[in-house]
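# kindly return the folded structure for what I paste below:
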Amino acid sequence: MPVVFRFDGFRFHFYSNEGDPREPVHIHVARAGGDAKFWLFPEVEMAYNCGFDARTIKRLQDVVASRRSEIEEAWNEYFT
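Model (predicted):
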């Protein structure tokens, strides 16, 4: 599972086996006790959340939005 970056104890990653056909660009965020998934386009949007409170989700969504181009670049590098 390629890790794109770590931030404040969270791991931002995607899975090398993202389905067939592959899902659109997204990022998984994990930390002990929780994980979430965010779509990047057309806007950053939470796909699912398991274990994070609303405040944490908002913070994670902001991080994903601010680093969206970095995430997309890592995705395209890995899958193309």
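# C-alpha only now, for contacts and for neighbours.
Fine.
# now the residue nearest the centre of the chain: how far from K58?
Residue closest to the average C-alpha location in the chain (C-alpha atoms, centre = their mean): I27, at 2.0 Å. Distance check for I27 against K58: by C-alpha to C-alpha, to the nearest Å, it reads 15 Å.
# compare with the first, here's sequence two:
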Amino acid sequence: MPTIFEIFGLRFFFFSGDHAPIHIHVVKGDNDAKIAIMPEIKLVYNNGLKVGDLKKALQLAEMYKLEIIEAWNKYFDENGNN
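Prediction:
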């Protein structure tokens, strides 16, 4: 479960067996969400994140979109998955 970054108590990561299109999982406590990164930033599902946390997560995904894509590509290129 490679973590890309953690900020405001929100952990942004993907699973080692994840698949395209590029997306991230966001966790805070027992709550989580999935956000598509490509082709555009879009909420896939929310499982209990508060509205404020979800809004922050979407904003951070937009702000760090390039870093997320780079981390995804680097991980899956090196590990032969995806």
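# overlay the chains and give the TM-score.
Aligned and superposed, the two chains score 0.89 in TM-score terms (TM-score structural alignment, normalised by the length of the first structure); 77 aligned residues with a C-alpha RMSD of 1.0 Å.
# follow-up on the earlier one: three-state assignment of the residue nearest to the centre of the first structure?
Three-state call for I27 of the first structure (DSSP: H, G, I helix; E, B strand; the rest coil): strand.
# F7 of the first structure maps to what in the second structure?
Alignment note (TM-score structural alignment): F7 of the first structure maps to I7 of the second structure.
# how many neighbours does its match have?
Using other C-alpha atoms under 10 Å, the number of residues around I7 of the second structure comes to 10.
# before we move on, what about A36 of the first structure?
A36 of the first structure, neighbours per other C-alpha under 10 Å, totals 20.
# that one corresponds to which position in the second structure?
Alignment note: A36 of the first structure maps to A33 in the second structure; criterion TM-score structural alignment.
# its match contacts K50, doesn't it?
No - judged on C-alpha atoms under 8 Å, A33 of the second structure makes no contact with K50 at a distance of 10.3 Å.
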